[in-house]
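[1] Build the 3D model from these lines:
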Amino acid sequence: MLSVKLSKITFRAPLSDWLLTALFILLLPSVVLANEDEGGLYVQIEGSEDAMWTQAPQFATNVSMVINGLVNRVKVEQHFTNPTDDWVHARYLFPLPQNAAVDHLIIRVGERIIEGEIQKKQDARKAFNQAASEGKKASLIEQHRTNLFSTQVANIAPNETIVVEIEYQETVHYEDGEFSLRFPTTFTQRYIPGLPENVTQLEATTDERSNNPEPLAELQNGWAVATKQVPDASEITTEYRDPMLEDAIVFTLDADINMGLPIEGVSSPNASLNIDKQSESRYLVSLSDMQIANQDFVLTWRPIATAMPVAAMFVQEIEGERYGLLMAMPPQSNQVSTLPQNITLILDVSGSMYGDSIDQAKQAVIYALNTLDASDHFNLIVFNENAEILSPTPLQATRENIAKVSRIVRGIVADGGTEMLGALELAFASESMQQHLNQLVFITDGAIGNEDELYDFIQQELGSRRLFTVGIGSAPNSAFMQRAAISGKGTYTFISNITEVKSSLKPLFEKLSAPIMQDIVMKWQDESPIDAWPNPIPDLYHTQPLVQSFKIPEGAETLNLEGVLNQDSWEYQIDLPVNRDTKTSGLNVLWARKQIESLSLNPSLSAAQKENQITELGLAHHIVTKHTSLVAIDKTPSRPLDQDAKAHQIRPHAPKNGAVMLQSGLGSDAFLLGGLLMMLVSFTVLHFSPVRSHSRRQGV
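    Reported below is the predicted structural model:
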């Protein structure tokens, strides 16, 4: 490990990384900065003898949240600024919370407001491409994963700013006596497994794009190519910003918290806040300073001890239909019968975990081992492009075994690809133990692109096990881990920084030892099933509520909850509110979003059936889905057709305290020899480079 210090910033990486960095610098001798007096970032086109410069578009994000009870309504303003003398098309790939239901889009150009409408995905793409080609201003919002979206903006004039406003709805999380929400500002690059299925077809598609470039095709040209497992790889693989060459993306955030019950302890573990208390139940919160968009923002608050929620029911009536949102706490018994545990810890050691993430993950494994009793058993699986299991049979949690495995864990180094399926196959093939709680704890940043393949496998192979996921890093793929935990009838825990490992994992491992409520069923008073998600309902643990969005049939007035508590059956009835709260809105959107999750994970439906039903829900409830998009188009052309528009991708920040490592099946060290040979070639290229000669003539 070598380190270099520039000013106040220290860079640390293995020797192979430094050699690769030197290689990249030497192979790009034509990239230079422009006149400092003019300001801004300019990049000279490679191989150009003339002073041909392109200035990069600028970007900023403002977030505003309004929280009423359990529902959070969020407006995200994205400011696209074009400081160049050219017309520009721009694209920004960005994350949103896993449960975000995006249902509103407008674009602002000066005083003009252009409303978006929901369309089938392919229709929206055609409309955007046509508008962009005709010189009209347009914006397109697409969903690529349940937590990964993109904004495309066409025809930004020279020196013009266009504001894109996106709105979404989500539910606030409540667990362990604390409310919380998260807003992600960047994402960890996903590992793309597999090879192109048809190289000839790939080359033909590439040629077609270069000969007949459509605006959207130019904007969605990422660093990866499509594979069987990840057919949209090029759409989700935008490169990170270079902090040495590009301006930072900043964001601001404010929140209006109105819970309807007394709260306290409003705080954030990773940001400084301005907090204005309006009343016992309402607070206004904002960031003290603009933040760099390189980590998830987390906001938490607690009900005061005398106002702990037991059950909350919200009902909305819209267009003759009724929708409900329920949060109910199961009975909290202190006499919980426990069984010994058989825990398999699955640790991601791939390249995307390099840096602080692997340190957090190793601490998490060691902490987990030290929570076990001598009657418990455990095993350990580590994986990157390969997966290995520590022992063919579970090990007893003796002090000697825990100490031995802890020493092994401390010596682990992150490198290589992220082939999760092999690790899950090993975990599900490992031995289960009778009269034990057989549980899997998956510790990862979730940086993969083949999520659907993994969801299907978990559902098919889970059996009596329970899968719990732990998100590591400043910007993990929480959508994958939340849905994997739902498929595995477990829970998801997020660790945002290395100082929170113990405090975040303590509640999790207390839950693992004692499920509170199992075999939960919800029915209406006439015994008819409730149209809700998740289904089946996962086990509930201590201080964990049941949260369900549902559609209310005509005549239904009472919910019946049934379950098993301490091996005994338990029943509870909840009446729907008689008085309609006219302020309650958006529950239909939340229900539709949950229905789409249910359809996506339903193994009994074909791909065509899933697409048709998801499309119908998206169109009916005006929300962005995998198969529906929001598009806004100005009626009047603004770009002269004799002037071309250049395509730009707004690159996101790399996650805070992370480090870029190669996520290939070979790992980074396997490239060391090739890197050394290429460096020799690059010295030769540099010596005879015409750009170098040109620079000398210009006095650079």
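[2] rest of the way, CA atoms for contacts and neighbours
    Will do.
[3] Please, where are all the helices along the stretch 601-700 of the chain?
    Using DSSP state H, counting those that start in this stretch, the helices of the stretch 601-700 of the chain run over 607-621, 672-688, 690-698.
[4] And for Phe149, the neighbour number?
    The tally of other residues near Phe149 (other CA atoms under 10 Å) stands at 21.
[5] wait, doesn't it sit right on Pro97?
    No - counting by CA atoms under 8 Å, Phe149 does not reach Pro97; the two are 10.4 Å apart.
[6] Comparing the helices of the stretch 601-700 of the chain, which comes out most buried?
    helix 607-621 (a mean of 17; mean count of other CA atoms under 10 Å).
[7] packing partners for it?
    Helix 607-621 is packed against strand 117-120, helix 587-600, strand 628-637, with contacts defined by 3 or more CA pairs under 8 Å, 6 or more residues apart in numbering; DSSP states H and E.
[8] follow-up on the earlier one: I'd like the helices of the stretch 601-700 of the chain written out as JSON lines, with distance to Phe480 added.
    Output for the helices of the stretch 601-700 of the chain, formatted as JSON lines (distance: least, CA to CA, whole Å):
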{"stretch": "helix 607-621", "distance to Phe480": "19"}
{"stretch": "helix 672-688", "distance to Phe480": "33"}
{"stretch": "helix 690-698", "distance to Phe480": "46"}
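[9] residues in contact with the residue nearest the centre of the chain?
    Closest to where the C-alpha atoms of the chain average out (CA atoms, centre = their mean) is Asn477, at 3.9 Å. Asn477 makes contact with Asn147, Phe187, Thr188, Asp445, Gly446, Ala447, Gly471, according to CA atoms under 8 Å, 6 or more residues apart in numbering.
[10] Also this sequence, please, to line up against the first:
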Amino acid sequence: MSGFRGTRMNFSGLLTLQKERVPLKSIEVELEVRDHVATVVSTLNYENKKDKPLEAVFVFPLPGDAAVCHFSAKIGQTQIVAEVKEKQKAHEEYDDALNSGQQAFLLEESDQSPDIFSLSVGSLPPRESASIRLEYVTELAVQADDGLRFCLPAVLNPRYQPQDFEGAGVQVTSVPASLLFYSLSFSARVSSPRPISTVESNCSLDPLQYLNTDQTQATVNLAAGHKFDRDVELLIYYKDAHQPTAVVEAGQASAEPGCLMGDSMVMVSLYPEFPQSVMSSMASCGEFVFLMDRSGSMSNTRIRSAKDTLLLLLKSLPMGCYFNIYGFGSRYEHIFPKSVEYTQQTMEEALKSVEQMQADLGGTEILEPLKHIYSQPCIPSQPRQLFVFTDGEVGNTKEVIDLVKKNSDSHRCFSFGIGEGASSALINGMAKEGGGHAQFITGTDRMQAKVMQSLRFALQPTVVDISGTWDLPKEVSVTVLSPPIKTLFQGQRSLIYAQLTGQSSEAAEGCVTVKYSLAGHPSENQLHFSLRPAEDTGLTVHRLGARTLIRSLEMEERESRGQQDGEVKKKLVRLSVQSGVSSSFTAFIAVNKDNSRVIQGPLVRRNIPTPMTPRYGSALRATPIRGSCSSLPIPDTYSKKRRNLCRGVPPRFGSALPAPPIRRSCSPPAMCSIPDTNLKKMRNLCRGVGSPMAMCSISDTTDSFCGGFLDDFALPKQPPRDPFMHLVSLQKASGSWLLDPGLATALGKTSQQVEKIKPRTANSEVWATILALVWLHAFKMDAKDEWEFLALKAASWLRAQNAPCVSECVESGNVLLGCSIKKEALGL
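    The predicted model follows:
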């Protein structure tokens, strides 16, 4: 049976604790990137070494906007190509095949999140091998530094299911990467009309190999020995990346003219460039609402980085705006009952609350705080900007995205996926439907730089009255498949897919014009393109266009709730089957109908585990532990460590406790509090919380459960404060700094040194503010994206003071700090 059919979430996990070698032996991935579109071919090799037939079930992540367009299986010399069918029919055909002793293969998308798929390999005979080929196409998102991001999701963290959620959950088997028995090989080929500057990755790569002298084609491979402890992320950089393009693709020869696959299709990429005079004037108003994930899975480095990010955001906001901060987990909290005006007093009050923040609110239930935020009346002349930070481990992805879309007219939504395994469907979907921008923060990325880039977008003048017009030969008509463009940002790509019906000469041209209003001024961007189809694109553009339309129809079907006699669903299924692109209502099914060898005997099911992010505090449904540790149904090695803890035998920190296979769920959802102290970790370990697979809801009043031995543990020393963040924390809401010992410490000087060199006629606050600006420009230019708005506020405050000795202060600051920054560089 498939992992998506009527099951609740199951995090029991670790089949490999019994040293069972799973039947998936290896995964081979071939990536082909053409400009900003990627085609991915994954081959999964299975081998059944048992003496009984197997059913292998593998639940794995894919990019949320991918168009899965091919699925086939090879057993021996027999090749079976799957067909797309309505999901219920595919299930029945799969079950019938297994019951009759035939081999069958089923690939389906989760009902709740389009970035999770389940692959069922049925009736794999004893001592037999099978090779599964999966192909999908996807667009590559543009990053803040103009790189194109491709992500091969490897990590599938368990998705938290809200207590009252009615949909079927996803059965996920997740284990630490060190316990996986299958290997990954990965190769990429990149080609573009423009030269390829470089390819970077969070994983080790072999050197980039150019295939031609103009450097428009290159290959790169993942270095041998890659561990499944992270997603594979590639950042591809082209020269002159912001060139608008249009790709026309011929229709499928076997399809009827007039249908989606039979007609030509065009994919238009636009990069709007706004006048510098408009872009230099950032908005000085707005309601900024920051929604921070404080579930258990955000513990340790994530919550610390989130707190630093909130500090930077609060210091960067313009005077006169409004703001509020929410934290959410199994419940939600807010600093203020409603958004308040940004002043020195409200900023200080918020910062005190931010400093106390911990990842202590349990599960990941994002829907309720969103409903509360949207229920608050908007503030006149203060456009609402919502910033959402989450590791994306939610089960009701589509419900969340639908809520954002429903409220898209009242705000813009900027979303941030934190850590490995963050749901691309959730993060991209919220930003797309909320007219904002999505960012992913993985590995050693600093959250702050990406967040400040999104703040820059939020402070750009809002583009309104967006419309598109087409100018084509009279014998050609156009049907736009993409939803209307809701938002435009400086330098960010907008994609349009359109079906072209009719014939034209090869020399014919078309033109698309996007018109909009920016800061009260009508503007437009125009692109002329040839209608001659490009070569060697296959059906990539058609499949991406079909996927775009399928997603729109899925949302329309959810909004109608079946009130249209299922017509939308019928249209959606028909489109999915015709285009060969999967949807939430269809599945790929392949059956080996060779009856020469019927497979005998009962099937043994094997769940193929996926890697999870190792960490404390993943907030999942779990069994509340009410008895002693020895009563737990857990492996002996785990029981021994747990019993030692309860007797007062301390564990070695950094050693991994295997997760107990907890198969029950509790209501209400489990909540845990895991601050960054060894004392708290020890208490939680004794309560069954230390494993990333098992959480429990036991209050701090049960410390006697552990026997009191924990009092002997010393609290860890706090790391020294980063001078940059220390300096940021001292800035006033107005943009100025005060001359005090804290500032001297941040600058690496003594108070006496700072006072001694101060120009005699200089105001202390002016002197302190100029010193801070000089230090930032001299020593933190590599982090300019993070402090740019702080510096703009400071320069604006200084200009308002009309201070007579600015040049003298800058010169003295250079002497004190040992640098040579010009006054003009400070914006003065």
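[11] Give me the TM-score for these two chains.
    The TM-score (TM-score structural alignment, normalised by the length of the first structure) is 0.79; 597 aligned residues with a CA RMSD of 3.1 Å.
[12] still contacting in the second structure, which of the contacts of Asn477 of the first structure?
    Compared against the second structure with both residues aligned by TM-score structural alignment, their matches' CA atoms under 8 Å, those retain Asn147, Asp445, Gly446, Ala447, Gly471.
[13] Who are the contact partners of the counterpart of the first one in the second structure?
    Put plainly, it is Asn147 of the first structure. The alignment partner of Asn147 of the first structure in the second structure, by TM-score structural alignment, is Asp115. Neighbouring residues of Asp115 of the second structure by CA under 8 Å, 6+ apart: Pro61, Leu62, Pro63, Gly64, Asp65, Glu109, Ser423, Ser424, Ala425.
[14] Now which residue in the first structure aligns to the second one?
    Applying TM-score structural alignment, one finds that Leu62 of the second structure aligns to Leu96 in the first structure.
[15] got the end-to-end distance for stretch 203-219 of the second structure?
    16 Å (CA to CA, to the nearest Å).
[16] buried sites along that stretch?
    For stretch 203-219 of the second structure, a neighbour-count test (16 or more other CA atoms under 10 Å) marks Cys203, Leu205, Tyr210, Gln215, Thr216, Gln217, Ala218, Thr219 as buried.
[17] pretty sure Leu500 of the second structure contacts Ser264?
    Yes - Leu500 of the second structure is in contact with Ser264 according to CA under 8 Å; the separation is 5.2 Å.
[18] mind listing the helices for the stretch 201-350 of the first structure?
    Using DSSP H, counting those that start in this stretch, helices in the stretch 201-350 of the first structure cover 215-219.
[19] all strands of it, in order?
    For the stretch 201-350 of the first structure, the strands defined by DSSP state E, counting those that start in this stretch occupy 250-258, 263-267, 273-277, 282-287, 291-292, 297-303, 311-318, 321-328, 341-348.
[20] quick one, which of these is nearest to Pro536 of the first structure?
    strand 321-328 (16.0 Å; CA to CA).
[21] which bit of the first structure covers stretch 26-37 of the second structure?
    Using TM-score structural alignment, stretch 26-37 of the second structure lines up with residues 60-71 of the first structure.
[22] Please apply the same query to stretch 815-825 of the second structure.
    Going by TM-score structural alignment, stretch 815-825 of the second structure lines up with nothing in the first structure.
[23] Provide a list of residues in contact with Lys486 of the second structure.
    Contacts of Lys486 of the second structure by CA under 8 Å, 6+ apart are Gly435, Ile466.
[24] Is it in a helix, a strand, or coil?
    coil (DSSP: H, G, I helix; E, B strand; the rest coil).
[25] Looking for the alignment partner of it in the first structure.
    Lys486 of the second structure maps onto Pro538 in the first structure, by TM-score structural alignment.
[26] Distance check, its match against Gly563 of the first structure.
    11 Å.
[27] Which neighbours do those two have in common?
    The contact lists of Pro538 of the first structure and Gly563 share Gln518, Asp519, Ile520, where a contact means CA under 8 Å, 6+ apart.
[28] Now render these as a markdown table, adding secondary structure.
    Formatted as a markdown table, these follow (three-state DSSP):
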| residue | secondary structure |
| --- | --- |
| Gln518 | strand |
| Asp519 | strand |
| Ile520 | strand |
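[29] tell me which element Leu816 of the second structure is part of?
    helix 806-817 (DSSP states H and E).
[30] Point out the other helices and strands that that helix packs with.
    Packed against helix 806-817 of the second structure by the contact rule (3+ CA pairs under 8 Å, 6+ apart) you find helix 751-757, helix 764-779.
[31] Show me what counts as buried in the shortest one.
    Under the neighbour-count criterion of 16+ other CA under 10 Å, helix 751-757 of the second structure has Val754, Glu755 buried.
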